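> turn this into a structure:
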Amino acid sequence: MGQKNACQIGIEAYGDASALRMFEQEVPPPAPGEVQIRQSAVGVNFVDIYFRSGLHRLPQLPGVLGVEAAGVVAALGAGVSGWQVGERVAYAGLPSGSYTNLRNVPAQSLVRLPSAVSEETAAAALLRGATSYMLLHRVRETKPGDTVLVHAAAGGLGLILVQWAKALGARVIGTVGTPAKAALARAHGLDQAVLYRDEDFVEAAREFGGGAGVDFAVDGIGGATLRRTLGAVKPFGMVASIGAAEGAIEPIALDEIGPARSIALARPSVLGMIKRDIGAYQLAAQQVFERIEAGLHVEVGERLPLNEAAQAHRQMESGQTTGSVILIP
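Here you go, the predicted structure:
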């Protein structure tokens, strides 16, 4: 089996979306324990923007972006069992490098796609769904009657998180930027939408939770929003900080969490969970696909060619997107 060429999108230096470049790279046959994937859909996640900008560092430069994709098994490395050429698969996790049409990945990172789950749906949902599983089952076990605040409720993660929490019996309030996004989030089960530019989400969340606040808040916005979110949670509730789309998170002193508030602040990482606990990753993927088969809707708001990855980043950074964004190699 000889070398094959791949088209990749990555960076030579950290920067804004204009830093993205297309590379043509030879892909060797898969090494022992690896599987070669011919990719048909690539998920675009905000963590890709963190790696592009330098907020998170790549192992080396030049480097290829992306932590999620789906496609078909093209070749098997020595010692790989349980997989066949032609099978439909997806994967998520580090190291980055999924912005490509052809890639070798460790066999243990693969998950098999059920017949009811398309490759585009898998690329749009695997990492976001695994994040929802992590948040609602491992970070804080969500129970019927719980109240949950979801920031960016009309985004790719937000829409999945809203549906998942609702399926567990929670009541969910979410922040959105426009009336159209509010309508989309409500169509996915959101109980109350807060137009954060016009309304005080802290006050709305406190009222939604019965006056004292919600049980659980999920913040991927960062910046000054995380500190404000602390005030939206009731005593002995929890805030999970999972991103910084707005910018660097302002320092928070322990006294801002307790004893006056008596709340918990978590900083979980789904990429960390995948890296450290392959069993949790496989279980999360299974849960994601089972929920999709049971009716969870994966909204793909934007499909762009792989070579338009810069446009995908610009749209996400400007808040123009709804649902998930995927690239088509």
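> CA only for contacts and neighbour counts going forward, please
Noted.
> where exactly do the helices run in the stretch 51-200 of the chain?
119-133, 156-167, 179-187 (DSSP state H, counting those that start in this stretch).
> give me the contacts around the shortest one.
Applying C-alpha atoms under 8 Å, 6 or more residues apart in numbering, the contact partners of helix 179-187 are 153, 154, 159, 162, 176, 192, 193, 194, 195, 322.
> any chance of those residues in JSON lines, with neighbour count too?
Output for these, formatted as JSON lines (neighbours: other C-alpha atoms under 10 Å):
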{"residue": "153", "neighbour count": "31"}
{"residue": "154", "neighbour count": "33"}
{"residue": "159", "neighbour count": "30"}
{"residue": "162", "neighbour count": "27"}
{"residue": "176", "neighbour count": "25"}
{"residue": "192", "neighbour count": "18"}
{"residue": "193", "neighbour count": "27"}
{"residue": "194", "neighbour count": "23"}
{"residue": "195", "neighbour count": "17"}
{"residue": "322", "neighbour count": "24"}
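> next, give me the two most distant ones among these.
Using C-alpha to C-alpha, the contacts of helix 179-187 span at most 17.4 Å, a distance reached by 192 and 322.
> ok so, going back, now, which of the contacts of helix 179-187 sits nearest residue 16?
Nearest member of those to residue 16, counting by C-alpha to C-alpha, is residue 322, at 21.0 Å.
> please give me the structure for this one as well, since I'd like to look at both together:
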Amino acid sequence: MAATARTVIIEEHGGPEKLKLADLPVGEPGPGEIRIRHAACGLNFIDCYQRSGLYPMTLPHALGMEAAGIVEAVGEGVSHLAAGDRAAYAAMPPGAYTEARVMPAAQVCKLPEGIPFEEGAAMMLKGMTVQYLFHRTTPLKAGDTVLFHAAAGGVGLIACQWAKSEGIRLIGTAGSDEKCALALEHGADACINYATEDWVAQVRDLTGGKGVDAVMDSVGKATFEGSLDCLKPLGMMMSFGNASGAVEAFNLGLLAQKGSLKVTRPTLFTHIADHDACQEMAATLFSKVLAGEVKIRIDQRFPLEDVAEAHRVLEARRTTGQTILTLS
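I've put the predicted structure just below:
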């Protein structure tokens, strides 16, 4: 093993220019840990939130929440993985933007042979997010209708396919006609260009005035109030991201006025904190991919040293599908 690994760190919060490449020692895994050598790393909006300080961290700190590669060594007490295993993960603490690392083993999952490393690196955080949105947040069944914002993004394209595979009608929104076409291609029943259309009125029209059973919203501030107006009585609002900024404080009484609505602000890391739950969620995701029900579309690849540009492109919403960092 190499004694050091190229690793992306920040020493202070701020813009993409704060990202630095450093050679950090790797070391040996302790109890409950593994050492993994990455083949590729995933890129996610949470990485931008941590870099900017929206989600503050103790600094200096490495960044990155998901990757895939080969397990090089396991520490005492690790039984679900062994040296030589193919593996992928979405997990805390941040530090996935690296060639190799030592990390807790509990949320690392054995990657099936039929799934390439790049797909494994691109899908874990987003795919398990879709799993908990559809399976662990509110009861959803075939015939239900959901509104999904940013339907052509990394999470969105997985969600479009996931919904179709389970007979759930998905109405998407996206920021251009091209992105809407991409969502439709991946299984959305309809997709609304929120830049040119009154998407709230369109959702009401598409549901015959009834509204949707659930909204899945990673956009945040810009779409929150409109999303509430798209829900049917007793509907569930799942606000799981802040791409446009954090949702502002609001009068809880609005939920009663709009039909006894429910609101939740979930995070993936609460759902996967339990080892068994994490492994089960990953197994569901893997089965969808292996069955061809969900295809992982990687539209952007950046070398590790170009991570700052990758962040700029992601934050400018110039991406579709998944984005990964490659390791030469």
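> circling back: return the member of the contacts of helix 179-187 of the first structure nearest to residue 220 of the first structure.
residue 153 (10.4 Å).
> report all helices and strands that the longest strand belonging to the first structure contacts.
Taking DSSP state E as the assignment, the strand of the first structure that covers the most residues is strand 34-44. With contacts taken as 3 or more C-alpha pairs under 8 Å, 6 or more residues apart in numbering; DSSP states H and E, strand 34-44 of the first structure sits against strand 68-76, strand 102-106, helix 119-133, strand 324-328.
> give the aligned range of the longest one in the second structure.
Just to be clear, that refers to helix 119-133 of the first structure. The aligned range for helix 119-133 of the first structure in the second structure is 117-131, by TM-score structural alignment.
> over to the second one?
Taken onto the second structure by TM-score structural alignment, strand 102-106 of the first structure occupies residues 100-104 there.
> run the chain-centre distance for the matching stretch.
20 Å (C-alpha atoms, centre = their mean, to the nearest Å).
> that one vs the first structure, average offset?
Aligned to the first structure and superposed, stretch 100-104 of the second structure gives a mean residue distance of 1.0 Å (mean C-alpha distance after the TM-score superposition for the first structure).
> contact partners of that stretch?
5-6, 26-29, 32-38, 93, 95.
> element containing residue 260 of the second structure?
Residue 260 of the second structure belongs to no helix or strand when elements are defined using DSSP states H and E.
> which residue is the nearest non-sequential neighbour of it?
residue 234 (5.2 Å; C-alpha to C-alpha, 6 or more residues apart in numbering).
> wait, the one you found touches residue 257, no?
No: using C-alpha atoms under 8 Å, residue 234 of the second structure makes no contact with residue 257, being 11.2 Å away.
> in this structure residue 300 of the first structure contacts residue 323, no?
Yes: proximity of residue 300 of the first structure to residue 323 meets the contact threshold set by C-alpha under 8 Å, at 5.3 Å.
> among those two, which residue is more densely surrounded?
residue 323 (24 against 19; other C-alpha atoms under 10 Å).
> residue in the second structure paired with that one?
Alignment note: residue 323 of the first structure maps to residue 321 in the second structure; criterion TM-score structural alignment.
> now do the same contact list for that match.
Residue 321 of the second structure makes contacts with 152, 153, 154, 155, 156, 157, 296, 297, 298, 299, as judged by C-alpha under 8 Å, 6+ apart.
> ok, those residues vs residue 266 of the second structure, which is closest?
Distances from residue 266 of the second structure to those, taken as C-alpha to C-alpha, are shortest for residue 155 (14.6 Å).
> count the residues that sit near the closest one.
24.
> so what sits against both of residue 300 and residue 323 of the first structure?
Common neighbours of residue 300 of the first structure and residue 323, counting by C-alpha under 8 Å, 6+ apart, are residue 156.
> what's the match for residue 178 of the first structure in the second structure?
Aligned by TM-score structural alignment, residue 178 of the first structure pairs with residue 176 of the second structure.
> burial measure for its match, as a count.
15.
> ok, residue 124 of the first structure next?
With other C-alpha under 10 Å as criterion, residue 124 of the first structure counts 31.
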